[in-house]
Structure formats: structure tokens, C-alpha cells
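>>> Dropping a prediction and its sequence here:
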Amino acid sequence: MNRPIHSCNPEIKLRPGSTLLADKLHLPALNYPFPEGRDSNTDVVEAEVVEWAVRHAFVERGGRGEAVLRSLGPADLVGRMFHRMDREAFLAASIWSAWMFLMEDHFCEAGAYHGSPEGLAQFHLWLREIMTDSHGYDWHPICQAIIRRLPVEYTDLCVRTGEATLDMARRIEKVSSSTQYLRWVEGMTYYFLGTIWQVGVSINSPPPSVKEYLLGRSSFGGGAPTCALADVVAGYEVPPNDYQHVEVRRLRTLVGIIASLCNDLMSFPREIGMIWNLPNILIAQGMSQQEAVNDTVRIHNDLVREYLELEARIRSWAGDGLQRFLHDMGTLMRGQYDWARRQKRYAATDNFFFDTLANPRTS
């Protein structure tokens, strides 16, 4: 018999607001020797993303959900990661960014499928089929099967998610080559795998080791599909053999982990006691809050140094498309930092004394 799906326990659910630490902590310098920037169309695209979410009833106009989405700024995140984008591709990627925020909130770690990895697996397989064949797959029958296993309050939301996923996938497919689009679907599959592991972990489970955590974080952090969209949004294409070269695969994995650790640091005050945050795992091993922050920054900066060494090797043989991709991987990581530091829900500037960025580079 399948296990019932439960609403998330209050101890697990992410807090709706930020938490101020008892004592403000020192955040050592993060190493981002990459250019800062923001696409000039970001504010206009942001407004269109909100309209998309309202139209698909993911959020209610004028309600708290709309306010949270505006505060999150999904287009602001994309616009800071990739500075010069094709207009329609920018909108498609920003809609995907909003879709990720909303879908996770409703269905993943703190949502309907908490404690039910098999239920989330079925849900993700359904979403993946929509993405795989966005013009031929009839998603309604499986949607009805999923609804039968969900609490009644998720019935309409599940249907709206199917409709929104179809629209989002078609937008990305329209601005991608077939190879680029399937790269993104593959990245989403890797992301889905990590979230299934995530929802199966109980608050009473032993915390994972640092290596176990980083393995999962590189998946459910969404790094793979984000990297897959880098050349799509900028209107070029990395040759497939270059994108899948073993050194480029290693580099993309590093990018995903580095961006995730930045998020862990910025969101730490909001997620004290949560298992899916590296400082909390280090605290469970006996470190103080400040020691855990320091060690997370050390791990982060060690990975950035590894990235820079690997990037230099790749640049020695990379063609024009891959050279542009390497530039975009740098702005992706720096953009994650610039976005997260400004997030009101993280309250990072209220909780940390910031050192300046290490070794900034302007071009």
C-alpha cells in the first residue's frame, strides 16, 4: 500500500519570514572574481513573470503569494546571472525560475510530498513527460491519477501546475535548438532526483556527512538546468561535444555546488536547525554558528579555486562558443551572490558583517 501524503510538519516547513540571529555573525570574503551586472530588460521581464503566475493562478493578484513572488524576483536572479540576453529567452528562463520557486513551495520539501518520495517521483515523472513532449503528450490522465492521491486542497493546483508546466516548457523549447532543449530536460531530471531524496529525509534522521550533503546539493540546487540555459538565453550554442566534454561536465558540477553554498550562507539565518543547509550540518558536528559559517566559506572558496584552475585548462583549448559559456558560468556564480545578498527573506545584511568580495574582476 502506498503511504499517505501528509502536510509538512511545522518543524520542517521553511519559515515564512527571516529570523534574526542572537548575535550578528562575521561573513568572511567570498571569492567571486567575476563581473557584476544585470540585464537592462530585467524590470520589464519581472512584471511579465508576475502576470504569467497570476494568469496560471499560481498566485492570487494582490495576495500574499504575489507579494512573495515580487520580493523573490525570479527575473532579477536570471538578469544578474546572465547580463545580455535575447528578450524572449530571458522571459522563458525567468518564468522557469518562478515555476521552480512555486512548484517547490507547493509540492517538494516543505509541501504536499514531504515524507513521500514515491509520490514525488510519480509527480516528477509526470512533469518530465510534459517537458519531453510538450506538443504531443496528453498530461490529463496522469494528472487525474495523481490528484486521487493528493489531499483535496491540491486538486485545482495540480491541474494548474500541468497547464503552467506545458506553457513554460514550450517557451523554452521555442528559443532552444533540439540539443539545447534536451540538455535542459536532462538537467531537470537530475534536479528531480535530488528533490526525491530530499523529501524522504525526516527531521529525526541523522544529518548527512558533508560529502553526502554536497552530492545532494549539486542536484536539488538546480545547477544542472541553470547551466543548460546559459547559451540559450544569450542566443548562441556551445558545440555538443564541448558541452559534454568531461572537463566541462566537472566545471558545471562545481558551478552548481558553489552557487548552492552561497545560497546556504545567505539563507542560514532563515534555516537555523534545517537539515538542508551546510552550516547546520557543521553545527550538528559540534561547531559554533560562527565556526560553521567560516568553514562553509572555506569550502566554498576552495571550490572556486578549483573552478578557476579547471577553467584555465579549458580556456586553453576552447572555441568561441565555449569561451562565452565560461564567461557566463562566472557571471552565474556572481549573480547568485548579488541576488541572494539582496533577498529580504534572507535578511543577510541584518545578520552578517560582510567582508568585501575577494579578488573582484570588472571584465
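Yes, it's here. Remember, it's a predicted structure, so these values are computed and weren't measured experimentally.
>>> CA atoms for contacts and neighbours, from now on please.
Fine.
>>> Ala47: which element?
Assessed by DSSP states H and E, Ala47 sits inside helix 42-55.
>>> Quick check: which helices or strands does that helix pack against?
Where contact means 3 or more Cα pairs under 8 Å, 6 or more residues apart in numbering; DSSP states H and E, helix 42-55 is packed against helix 64-72, helix 74-81, helix 87-107.
>>> how about these, which one is nearest Val50?
Closest to Val50 of those, according to Cα to Cα: helix 64-72, at 7.1 Å.
>>> next one: the closest one to chain centre, how far?
In terms of Cα atoms, centre = their mean, to the nearest Å, the centre of helix 64-72 is found 17 Å from the chain centre.
>>> Against that first model, consider the following:
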Amino acid sequence: MRTFAVSALREPPFPARRHGATDRVALESIDWALRHKLIRTGHRLHRLRRADAAGLAGRACPEGPIDRLRLLTDLISWLFVMDDACDEDGLGEAPTRLAPTVAALLDVLDRQGAPAGGPATDAGPLGEALGDLCRRVRATGSPAFLLRFVGDVREYLLALLWEAANREHGRVPELAEYVQMRRHTGAVHPSFTLTELAAGPPPDPSSRADPALVALDLLAADLVCWCNDVFSYGKENVSQPDAHNLVTVIAAGRPAGEEAVALRAAADRFNDSLATYLATEKALLATGHDGFQPALTARRNWIRATYDWSLGADRYA
């Protein structure tokens, strides 16, 4: 599948970079996950190491303070653990099984990074680690980023319940529905938020609400998710088709046996959206509005990082 992805997907025309502290942060993030008991020794530790959260974060955030790179890497590690618990360990098999965990994690988010030591929750290690992430975002002294981050993670958690309902009923979503929900199940928005946090002050509210930037944000989220879907399709369909993959969703509307056609259609969707992204970005840059630059840089970096990281990701092997 990697060979197909390399041949079919257009390489994003952005510089490929990597933060100089990536290897150091990789070790520190594994220690963080162990300290919060997200993982222990054995299979789950090996799985998280192979996922290479720091390799992805270091490409998405190739410059900036090391502590902000650590924060992004720890978020990605947390997301990998959560996704693996849902996809591979059975937590996301049905909404009734996942809902208590989601409710406990929402309770953590409701506290918005308040200092530790408040009333106990039932969130366990996932909640303890998520609370630590929220407290560290709060400690940066940027309420705007904290509120964005909490809202972004909340949308991710609620979208996981949608996935669980689909799994329980063996349901493949319609394409438009999948495109919308994939932006949230992919946890792209909280990742963008922490990448922007590493870049400096947030854009002013009027810039954030600019329709052109909103459109660009959605395009960037789609590109990250669809690149992921094409590269991961082979691994996710070893035993049976994964309903939460763009290729599977496209194939569901076609005659049986047209997997190759669906793969090409998914790649074409990525390539067409990349062309639209570049045109939209060019128009934004032409306005000369400096407030857009951190957001544009973060999204450029994420699109390129996802492509480069996927080329060698053991997670999809």
C-alpha cells in the first residue's frame, strides 16, 4: 500500500523539516506515557515506540521551544494510545462500552486544566494524562489556546462514539458524513492548536473567523486525514475492511471487487484538494495580513509532516 500511496499521491510542495530535539523528545515522551501509566512494559510499550509520535510531531513542529514540542508529542502519544484502545483493544466496539470512558474524560476537560488535587474522577490513566496536557496548556498563559484545545479534544471524543456506533452495527457511513466526521476522529484540530501554540501568539478573533482561513483549515484537516487513510488502508484491512477509511467508504458505493478504483478515487480526492489548498493559501497570502502566517505555517507543516512520516511509519506496516 505504501508503494501505491507514493506513486498516486502528489507530494506536498512544502519544505521537509524536522525539529533538532526530536530524538530527545521521543525518549522523554515515552517516559511521560509510562509515568502516567498509559502503557506498561510489553506489547503496548512496543506498539507506542513503533508509532513514533515524536517523529510526526518533530516534522509538524520543526522549530520552536522544546517544551512546546514535548507538549505536542505527548498529545500525539495520548491519541495513539486512545485510538489503539478503541481500534485494536476493543474499547470502541460499541458505544455502551466506550461511553463511560468518554464521560470521565469529558469531566477532565470540563475542569479546563485546573490545578491537580480537585475531586477524583473515574478517568484512570487516560484521564490523568489528559489532565496533565490541559494543565500544561493552561500554564502557557494563553486562555485562547486552552479553550480551543479543550473544545477540539471534546469534539474528538464525541466523534469516537459515532465510530463505535458504526462498528456495533457494521455500518459504513455515506461519503459526505464520513468526510465531516473524519476531521474530528482524526484529532487534527487539537494537533493544529498545539502546533500554533508552539509558533507564538494566537491570531486575533477576526482572523480566526475569516471565511478563507476557515476554508483552508478544513482543507488542511482533510488532507492530513486522507493521506493517513491511503497509507494505512492496507494495514487496516488485513482481516476485514475498516468502515472508517476513505477508501472503504468510496468502495461501498461501487460494485464489488473495485478496490483499485476506490484507491485511485481516494488518491484523486487528496490531489484535487491539495490543488485547491494551494490556490486558497495563495489568495490568503496575497492579502498581506501577517496574522494569518502562524496558522498557515502550522497547516503547511502538518500536511508535509503527515506525508513524510507516513513514508516510513511502522504504525502502518
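Sure, I can see it. Note that this is a predicted model, so its numbers are computed, not measured.
>>> in structure 2, what residues pair with the helix holding Ala47 of structure 1?
Alignment note (TM-score structural alignment): helix 42-55 of structure 1 is matched to residues 22-35 of structure 2.
>>> quick one: contacts of that stretch?
39-40, 48-49, 52-55, 57-58, 66, 69-70, 73-74, 77-78, 129 (Cα atoms under 8 Å, 6 or more residues apart in numbering).
>>> Drop anything exposed from those residues.
For the contacts of stretch 22-35 of structure 2, a burial check counting by 16 or more other Cα atoms under 10 Å picks out 39, 48-49, 52-55, 57-58, 66, 69-70, 73-74, 77-78, 129.
>>> Under the alignment, what does Ala212 of structure 2 map to in structure 1?
Mapped onto structure 1 by TM-score structural alignment, Ala212 of structure 2 lines up with Glu247.
>>> What of Trp309 of structure 2?
With TM-score structural alignment as the criterion, Trp309 of structure 2 pairs with Trp339.
>>> Isn't that match up against Leu77?
Yes - between Trp339 of structure 1 and Leu77 there is a contact under Cα atoms under 8 Å: 5.6 Å.
>>> Of the helices and strands packed on helix 42-55 of structure 1, which is nearest Ser267 of structure 1?
Ser267 of structure 1 sits nearest to helix 64-72 of all the helices and strands packed on helix 42-55 of structure 1, at 12.7 Å, using Cα to Cα.
>>> per the alignment, Leu79 of structure 2 corresponds to what in structure 1?
Match for Leu79 of structure 2 (TM-score structural alignment): Met100.
>>> ok, now Val137 of structure 2?
Looks like Val137 of structure 2 aligns to Ile172 there (TM-score structural alignment).
>>> check which helix or strand covers its match.
helix 155-174.
>>> which residues are contacting that helix?
56-58, 89, 92-93, 95-96, 99, 103, 127, 130-131, 134-135, 139-140, 143, 147, 181.
>>> Report the buried members of the residues you listed.
56, 58, 89, 92-93, 95-96, 99, 103, 127, 130-131, 134, 139, 143, 147, 181.
>>> how about Val150 of structure 2, what's its match in structure 1?
Match for Val150 of structure 2 (TM-score structural alignment): Val185.
>>> what comes up buried for the host helix or strand of its match?
Assigned by DSSP H and E, Val185 of structure 1 belongs to helix 178-199. Within helix 178-199 of structure 1, the residues scored as buried using 16+ other Cα under 10 Å are 180-199.
>>> Show me the strands in structure 1, by range?
Residue ranges of the strands in structure 1, as given by DSSP state E, are 25-27, 352-354.
>>> which residue is nearest the middle of structure 1?
By Cα atoms, centre = their mean, structure 1 has its centre lying nearest to Gly222, at 4.1 Å.
>>> To which residue of structure 2 is it aligned?
By TM-score structural alignment, Gly222 of structure 1 lines up with Ala187.
>>> rewinding a little: identify whichever of the helices and strands packed on helix 42-55 of structure 1 lies nearest to Phe268 of structure 1.
Across these, Phe268 of structure 1 has its closest neighbour in helix 64-72 (16.5 Å, Cα to Cα).
>>> Average separation of the closest one from the aligned part of structure 2, please.
Compared with structure 2 after the fit, helix 64-72 of structure 1 shows a mean deviation of 1.6 Å (mean Cα distance after the TM-score superposition for structure 1).
>>> now the angle between helix 74-81 and that helix, please.
Angle, helix 64-72 of structure 1 to helix 74-81, by axes from the mean of the first three to the mean of the last three Cα atoms, to 10 degrees: 10 degrees.
>>> what does the helix ranked longest in structure 1 correspond to over in structure 2?
For structure 1, the helix that runs over the most residues, judged by DSSP state H, is helix 289-315. Aligned using TM-score structural alignment, helix 289-315 of structure 1 spans residues 259-285 in structure 2.
>>> so how much does the matching stretch differ from structure 1 once superposed?
Compared with structure 1 after fitting, stretch 259-285 of structure 2 deviates on average by 1.4 Å (mean Cα distance after the TM-score superposition for structure 1).
>>> Same check on stretch 149-161 of structure 2?
When structure 1 is overlaid, stretch 149-161 of structure 2 sits 1.5 Å from its aligned residues on average, using mean Cα distance after the TM-score superposition for structure 1.
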